[in-house]
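>>> Show me how the following folds:
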Amino acid sequence: MNIEKIKTLGELKKSGYKPLSVKEEIRKNLIEKIRTKENPFTGIMGYEDTVIPDTERALLSRHNILFLGLRGQAKTRMARQMTELLDEYVPIIAGSEVNDNPLNPLSKYAKDLIAEHDDETPIVWLHRSERYGEKLATPDVSVADLIGDIDPIKAANLRLSFADERVIHYGIIPRSNRGIFVINELPDLQARIQVALFNILQEGDIQIRGFKLRMPLDILFVFTANPEDYTNRGSIVTPLKDRIESQILTHYPKDIETSLAITEQEADILEEQQQKVSVSDLVKRLIEQVAFEARNNEYVDKKSGVSARLTIAAYENAVSSAERRAIIHQEKQTQVWVSDLVGVIPAITGKIELVYEGEQEGPYQVAVNLLDKAIRTQFVSYFPNPETSKKKRTPSGKKSVEEKEGDNPYKAITRWFDGGNHVDLLVDMTDAEKIAALYKVDGLYGFVKKYFPHANEKENALLMEFVLHGLAAYSLISKKMIEGRIEFKDLIGSMMNLGQMNFEDDEINEDDFN
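As a prediction, this is how the structure comes out:
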């Protein structure tokens, strides 16, 4: 159909155009995409076998939809992508506030215009990108915002009484007629406002200041909400939930691979950053593991959730940390080291909600603990589990018979630290300085080379650094973060020094008391 030539109601009738409802239109286009094996929700990862099939079933059933899930689970993105299932253009009466269908007008304005001009009634074509409305539910949203109100200024300008339907100023829902309308965070909408949606969803009636209008609006409604047990701010009233035909549960990525792909897709890394900073698969996995650890951490509120935005922001911060270091030292190229992950802590603290015990621990310390747990979890994917390598002892403290010399692959490294040696890795030190510091540790280079014989110099150095962080996470050596540097020492010596400090403090307190 050549829409450029169709500019009046008469021309539309002659073209044989037959309008479909929004839900029928989406159903038709979705069926075609399913037949051609075309993904209707591009860029949505991890939902291929769960949320997307459920959504397709709901759309084929011509249902209104409620996406129920924690924050950062692509609920709104799913809704916005539904516009791609609409026809590219649909005709509307020119000047209509509610996108009147020329062949089935709703508003008084459209009916009067057709009565006056008949087949010469002007029409325009509305693109699918303009057939989408969205409102974030907040406690201050009113019925006037959503449905409409009487506009005294319009009444004065048109010299109409308040009893005339033309003085109505339509809200965002009627203005989304013949399109998709989304209400985000539905529980935050006051109960009395939710009640106002009942008839719109079921019968198509709307009431505005005493006007009872029979306006069967043609809208696909999509709602998003966190689980009701998450927030005390409100809940979805039961009759409204009953009128939403399909409730679809969303979820976080179920594996690291999916999470990696999402972060890779969403992270906003500049071209100049990509040229200057390389990010190893190891570092990427550590960042993703932080989110997985947070979702199961006793200090983090599980009902709140941990958004995918955490890993996206953390990844961007990690790259920027390495870039900043390279700028300071005028290095043309660098890589993200494990020690650079100190720079992602602000991205973690702002993305997690803590329970009471977590608040007592402090957001910073919780973030540091999450990083350590991520290192501990990922470490065994690269190197032998230090837990099984620790010396097995009998209750008397002696070595067990099963233990043999050489069972512990980390022995040479820990022995070096036991000899009173330590390594200080400054967060902002040059790559060359960091590599030199790592090579001082006896047995570290040989250990890494044994498991990764084909790693180049920088990869090898990164793995060497990772081993130190891993051994600290498994309590084989100590790690202390002090004002821009990370200090690795032997565990026993550190504990004794700490005990000595506490003992001295106790002596001071006793003297003060005396």
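
>>> For the rest of this, base every contact and every neighbour count on C-alpha atoms.
OK.

>>> Could you tell me how many residues sit around Glu48?
For Glu48, the count of nearby residues is 12 (other CA atoms under 10 Å).

>>> Please tell me how far Val344 sits from Ser278.
Distance of Val344 to Ser278, computed by CA to CA, to the nearest Å: 16 Å.

>>> Give me the more crowded residue out of these two.
Counted by other CA under 10 Å, Val344 and Ser278 do not tie: Val344 has more neighbours, with 24 against 16.

>>> ok, the residue lying closest to that one once chain neighbours are set aside to Leu286 distance?
Leaving aside its sequence neighbours, Val344 sits nearest to Ala314 (CA to CA, 6 or more residues apart in numbering; 4.9 Å). To Leu286, Ala314 is 10 Å away according to CA to CA.

>>> and this one, so I can compare the two:
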Amino acid sequence: MNIKNITTLGKLKASGYKSLSIKEEVRKNLIEKIKHKENAFTGILGYEDTVIPDTERALLSRHNILFLGLRGQAKTRMARQMVDLLDEHIPVVAGSEINDDPLKPMSKYAKDLIAEKGDDTPIEWIHRSERYGEKLATPDVSVADLIGDIDPIKAANLRLNFADERVIHYGIIPRSNRCIFVINELPDLQARIQVALFNILQEGDIQIRGFKLRMPLDILFVFTANPEDYTNRGSIVTPLKDRIESQILTHYPKTLETSLAITEQEANLLDAQKDLVDVSDLVKRLIEQIAFEARTNEYVDKKSGVSARLTIAAFENAVSSAERRAIIHAEKHTQVWISDLMGIIPSITGKIELVYEGEQEGPYQVSVNLLEKAIRTQFVQYFPNPEQAKKKRSTGKRSVEEKEPENPYKQITRWFDAGNHLDLFLDMTDADKIAALYKVDGLYGFVKKHFHAANDKENALLMEFVLHGLASYSLISKKTIDGKIEFKDLMGSMINLGNINFSDDDDFNEEDFK
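All right, here's what the predicted structure looks like:
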């Protein structure tokens, strides 16, 4: 059917076109996608066996949908992708404010026009991209915004009295007739405004300023809500929840691999950054691990959640930290070092909600601690568990029966125990950093033993990772101050701490002396 040739109601009838409700339309196209094993929701990762099947079942049932989940769980993105399940074009009465179906007109304007012109009534075709409406629920949203109100200026200009339907100014919902309409953060909508949606969802009609107006609106409603909102800012009134047929629970990525894929897909890097900066799989995993640590951390509010936007922003910041350093030293190529991850702290502090104890600790310190925990968790995926080495230190000699292997970190920690220390400046060149790392006895040999196929660049990164890992397990001390990270022996740092005279006015944190 060539829609360019169908410009009047008569030609539309002659073409054999049949109208479908939007829910039937979505159902029809979804069935075709399922039959051909096509993914109806592209780019949505981690929901293949949970949210997507639930959503498809709801759409096949012609249900309105409520996506319930914490921040950053792709709720709105799921709703926006439903547009792809609509027909490419549909006909509407030309000039209609509410996308009147030429075969089933609803508004007075469309009915009067068809009565006047009959088969010569002009029609227009709208693309599916224009059939999506979205409104963020805020406390100032009114019934007039959503449904409509009487427009006194229109009444004056057209010289109509207020009893005439033509004086109505339609709100965003009637204007979304035959469309997908999304209300984000539904609990933020005042209860009296939610009540105004009852009839629209159940009977399909609207009421404006006492008009006896029967308008069976054809809309697929999608709502999103955060469970936190039920207690903190508002709630969804029970009768409204009852009228939303399917409530679908969303969730965060369940595996690190899924989280990695999401960040890789969503991170917005320039080609110049990609050419200049390499990011190893190790660094990517450390960044993703931070989000996993935050979601279980005692200082972070679990009701609020930790968005996937945290790791996306952190990844971009890590690359920019390395890029800035390369620009400073006019280096043509570099990589993201472990020390560059100090540059992602601003990406964490603004994306975690803290409980009272976390507020006392401070967002910066909590973010640093999350980074340390991520290093600690990932370290044992690459190297032997340092906890075993710590046990040997504390127990001294071992019995013959135990037959425990030698402490693999002994040579490295012994170098620091001898009074040596290592300073890694955040903005030092790659060559200077590599040279500094090779000063630590046993560090290169230890890494090469476990990763014998690694190249020079990978060796250097792993060498730095070992130092950060040993510090996270308290086998050596680490202190970040004045643009550098200082590694020392643990006992020496404790002795120095004992020699410091703390007055009542001293502002210190025991984390500074780890």
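
>>> one step back: what residue in structure 2 is paired with the residue nearest to Val344 of structure 1?
Under the alignment by TM-score structural alignment, Ala314 of structure 1 pairs with Ala314 in structure 2.

>>> mean per-residue distance, the helix or strand hosting that match to structure 1?
Element membership of Ala314 of structure 2 [criterion: DSSP states H and E] is helix 309-328. Compared with structure 1 after fitting, helix 309-328 of structure 2 deviates on average by 0.2 Å (mean CA distance after the TM-score superposition for structure 1).

>>> in that helix, what's buried?
309-323, 325-326 (16 or more other CA atoms under 10 Å).

>>> same deal with stretch 455-462 of structure 2?
For stretch 455-462 of structure 2, by 16+ other CA under 10 Å, it's Asn459, Ala460, Leu461, Leu462.

>>> Just put those residues in CSV and tack on secondary structure and distance to His452 of structure 2.
CSV is the format used below for those (DSSP: H, G, I helix; E, B strand; the rest coil; distance: CA to CA, whole Å):
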residue, secondary structure, distance to His452 of structure 2
Asn459, helix, 9
Ala460, helix, 13
Leu461, helix, 14
Leu462, helix, 12
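
>>> Which of the residues you listed sits closest to Met491 of structure 2?
Set against Met491 of structure 2, the nearest of these by CA to CA is Leu462 (24.7 Å).

>>> gap between the closest residue to Asp218 of structure 2 other than its chain neighbours and Arg285 of structure 2?
Nearest non-adjacent residue to Asp218 of structure 2, counting by CA to CA, 6+ apart: Arg178, 4.9 Å away. According to CA to CA, Arg178 of structure 2 and Arg285 of structure 2 sit 45 Å apart.

>>> quick one, which of those two is more surrounded?
Arg178 (24 against 17).

>>> ok, back up a step: isn't the residue nearest to Val344 of structure 1 right up against Gly350?
No - assessed by CA atoms under 8 Å, Ala314 of structure 1 is found out of contact with Gly350, at 10.5 Å.

>>> where do the strands sit along the stretch 351-500 of structure 1?
Remark: strands assigned in the stretch 351-500 of structure 1 by DSSP state E, counting those that start in this stretch are 423-426, 477-482, 485-490.

>>> And for the last one, what's in contact with it?
Yep, that's strand 485-490 of structure 1 we're talking about. Strand 485-490 of structure 1 is contacted from outside by 339, 414, 417-418, 420-427, 468, 472, 476-481, using CA atoms under 8 Å, 6 or more residues apart in numbering.

>>> do that again at 7 Å, thanks
417-418, 420-427, 477-481 (CA atoms under 7 Å, 6 or more residues apart in numbering).

>>> In the stretch 1-150 of structure 1, what residue spans correspond to helices?
9-14, 22-35, 51-60, 75-81, 108-117, 143-146 (DSSP state H, counting those that start in this stretch).

>>> Check the offset of the shortest one from the chain's centre.
A distance of 29 Å separates the C-alpha centroid of helix 143-146 of structure 1 from that of its chain, computed with CA atoms, centre = their mean, to the nearest Å.

>>> Tell me roughly how far that helix lies from structure 2 on average.
Looks like 0.4 Å for helix 143-146 of structure 1 (mean CA distance after the TM-score superposition for structure 1).

>>> buried ones in that helix?
Neighbour count says helix 143-146 of structure 1 has Val143, Ala144, Leu146 buried, by 16+ other CA under 10 Å.

>>> For that helix, name the packing helices and strands.
In this structure, helix 143-146 of structure 1 packs against helix 172-175, with contacts taken as 3 or more CA pairs under 7 Å, 6 or more residues apart in numbering; DSSP states H and E.

>>> which residues are in contact with the helix it packs on?
Contacts made with helix 172-175 of structure 1 from outside it, assessed by CA under 7 Å, 6+ apart, are listed as Glu97, Val98, Asn99, Asp145, Leu146, Ile147, Phe181, Leu217.
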